[in-house]
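Undergrad: quick one, fold the following:
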Amino acid sequence: MGHFTDMCTAISMNPIAREGYWEFLAGVTRSLNISYLKAVPIGTTVRIRATVVQHGRTMALITASMESRDGKVVYATAEHHKVHVPALPEYARRMREWRERRGIAKL
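TA: I've put the predicted structure just below:
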């Protein structure tokens, strides 16, 4: 759940990301608190919902839950606090070039 939560919460920041503001996978984890509520049966397909609760210039809070496909069973919940760390100029340049080569929209 920790890995999935980290990835899904980072992706949930994409709609607000722009150059210089929460770019490049939404910063780093300050704290990640996961509560496991129920075991997921083997072979079960789950849905992870992530919601950006608050975002500012340097800090963000995202909540997430792992649920059954129909949303009736909650297997785990999470609270993820993130800190924006500006990308190094060289890394930012390479990421822009990589996106341009693939025709991916700018941030």
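
Undergrad: from now on I want contacts and neighbour counts done on CA atoms only, so please keep to that.
TA: Fine.

Undergrad: in whichever helix in the chain runs longest, which residues are buried?
TA: Scanning the chain for the helix with the most residues, using DSSP state H, yields helix 89-102. In terms of neighbour count (16 or more other Cα atoms under 10 Å), helix 89-102 has its buried residues at Ala92, Arg96.

Undergrad: please apply the same query to stretch 67-79.
TA: Judged by neighbour count using 16+ other Cα under 10 Å, the buried positions of stretch 67-79 are Glu67, Ser68, Val74, Tyr75, Ala76, Thr77, Ala78, Glu79.

Undergrad: now, the most widely separated pair of those?
TA: Put simply, by Cα to Cα the two of the buried residues of stretch 67-79 set farthest apart are Ser68 and Glu79, 18.8 Å from each other.

Undergrad: now Gly43: how far from Thr9?
TA: Computed with Cα to Cα, to the nearest Å, the distance linking Gly43 and Thr9 is 24 Å.

Undergrad: who's more crowded, the two?
TA: More neighbours surround Thr9 than the other of Gly43 and Thr9, with 26 against 6 (other Cα atoms under 10 Å).

Undergrad: give me the element that one is part of.
TA: Secondary structure assigned from DSSP states H and E places Thr9 in helix 2-12.

Undergrad: and for comparison, fold this next one:
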Amino acid sequence: MPTQTHGRLPPELLQKFPSMSPVERLNALLSNKAPNDQRFTSQFLESECKLHDFKQLSPKSALVTFAFKVSRNYCNVSGNLHGGAQAAFFDLCTSLALMSIGQPDSWLNGGVSRSLNVTYLRPAPEGEELIMECEIVSMGKSLALTKGRLMRESDRGVISTCDHDKAFVPSKPGWKL
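TA: Predicted coordinates:
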């Protein structure tokens, strides 16, 4: 198995990552294929989640929009997007938003969750096209607050919302960006 220094990016891309634009970073993270990555999030990031829009609101805030279709893999027994999957997708996508504008030694690894509060409003059936907006509300040296909103693409009906409080921690050895 080839050695990787990070769970998402090969070493040659890691070197360029800090100097990439936010959109280049997001596209790199979403398009990188890691066939030996067995985490359940890999399929979602590699095949299903697409960058829809990016707006930098200030040096430390941004609004990043992702698009994906509700896959059967993530549905509950009623045929709707599972609440746990929604929480995981909020966790992933708000972290990607932080990584898009992070700086060396600050947020390039997405940090770790302190709290993730999801409010579920309506179901999202299998096959539904969805849009997820992720806003970086505040990004300091060690703490960040992000908000997310998952909506139907067709009419922007809100499926769920989240508040995601994150803490920056250095990457473990071998994973440093």
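
Undergrad: picking up where we left off before, what's the mean distance for the helix holding Thr9 of the first structure versus the second structure?
TA: Following the fit onto the second structure, the mean deviation recorded for helix 2-12 of the first structure is 0.6 Å by mean Cα distance after the TM-score superposition for the first structure.

Undergrad: any idea which helix or strand comes after that helix?
TA: Sequence order places strand 28-36 as the next helix or strand after helix 2-12 of the first structure, per DSSP H and E.

Undergrad: what's that next one aligned against in the second structure?
TA: Strand 28-36 of the first structure falls opposite residues 112-120 of the second structure when the two are matched by TM-score structural alignment.

Undergrad: check the offset of that stretch from the chain's centre.
TA: Distance of stretch 112-120 of the second structure from its chain centroid, counting by Cα atoms, centre = their mean, to the nearest Å, is 13 Å.

Undergrad: do the same with stretch 43-63 of the first structure
TA: On Cα atoms, centre = their mean, the centre of stretch 43-63 of the first structure falls 6 Å from the chain's centre.

Undergrad: separation between the residue most central in space within the second structure and Met132 of the second structure?
TA: Nearest to the geometric centre of the second structure sits Cys93, at 1.7 Å (Cα atoms, centre = their mean). With distances taken as Cα to Cα, Cys93 of the second structure is found 8 Å from Met132 of the second structure.

Undergrad: overlap of the contact sets of the two?
TA: Taking Cα atoms under 8 Å, 6 or more residues apart in numbering as the contact criterion, the residues that touch both Cys93 of the second structure and Met132 are Phe66.

Undergrad: return the residues in contact with the aligned partner of Val83 of the first structure in the second structure.
TA: Taking TM-score structural alignment, the alignment pairs Val83 of the first structure with Ala167 from the second structure. For Ala167 of the second structure, the contacting residues are Gly111, Val112, Ser113, Arg114, Ser142, Leu143, Ala144, taking Cα under 8 Å, 6+ apart as the criterion.

Undergrad: quick check: chain neighbours aside, which residue is closest to Ala167 of the second structure?
TA: Beyond its immediate neighbours in the sequence, the residue positioned closest to Ala167 of the second structure (Cα to Cα, 6 or more residues apart in numbering) is Leu143, lying 4.6 Å away.

Undergrad: so how far is Ser31 of the second structure from the one you found?
TA: Counting by Cα to Cα, the gap between Leu143 of the second structure and Ser31 of the second structure amounts to 28 Å.

Undergrad: one more: Arg149 of the second structure?
TA: From Arg149 of the second structure across to Ser31 of the second structure, the span is 23 Å (Cα to Cα).

Undergrad: okay, these two: which has more neighbours?
TA: Arg149 (20 against 17).

Undergrad: looking for the alignment partner of that one in the first structure.
TA: Arg149 of the second structure maps onto Ser65 in the first structure when the alignment is built from TM-score structural alignment.
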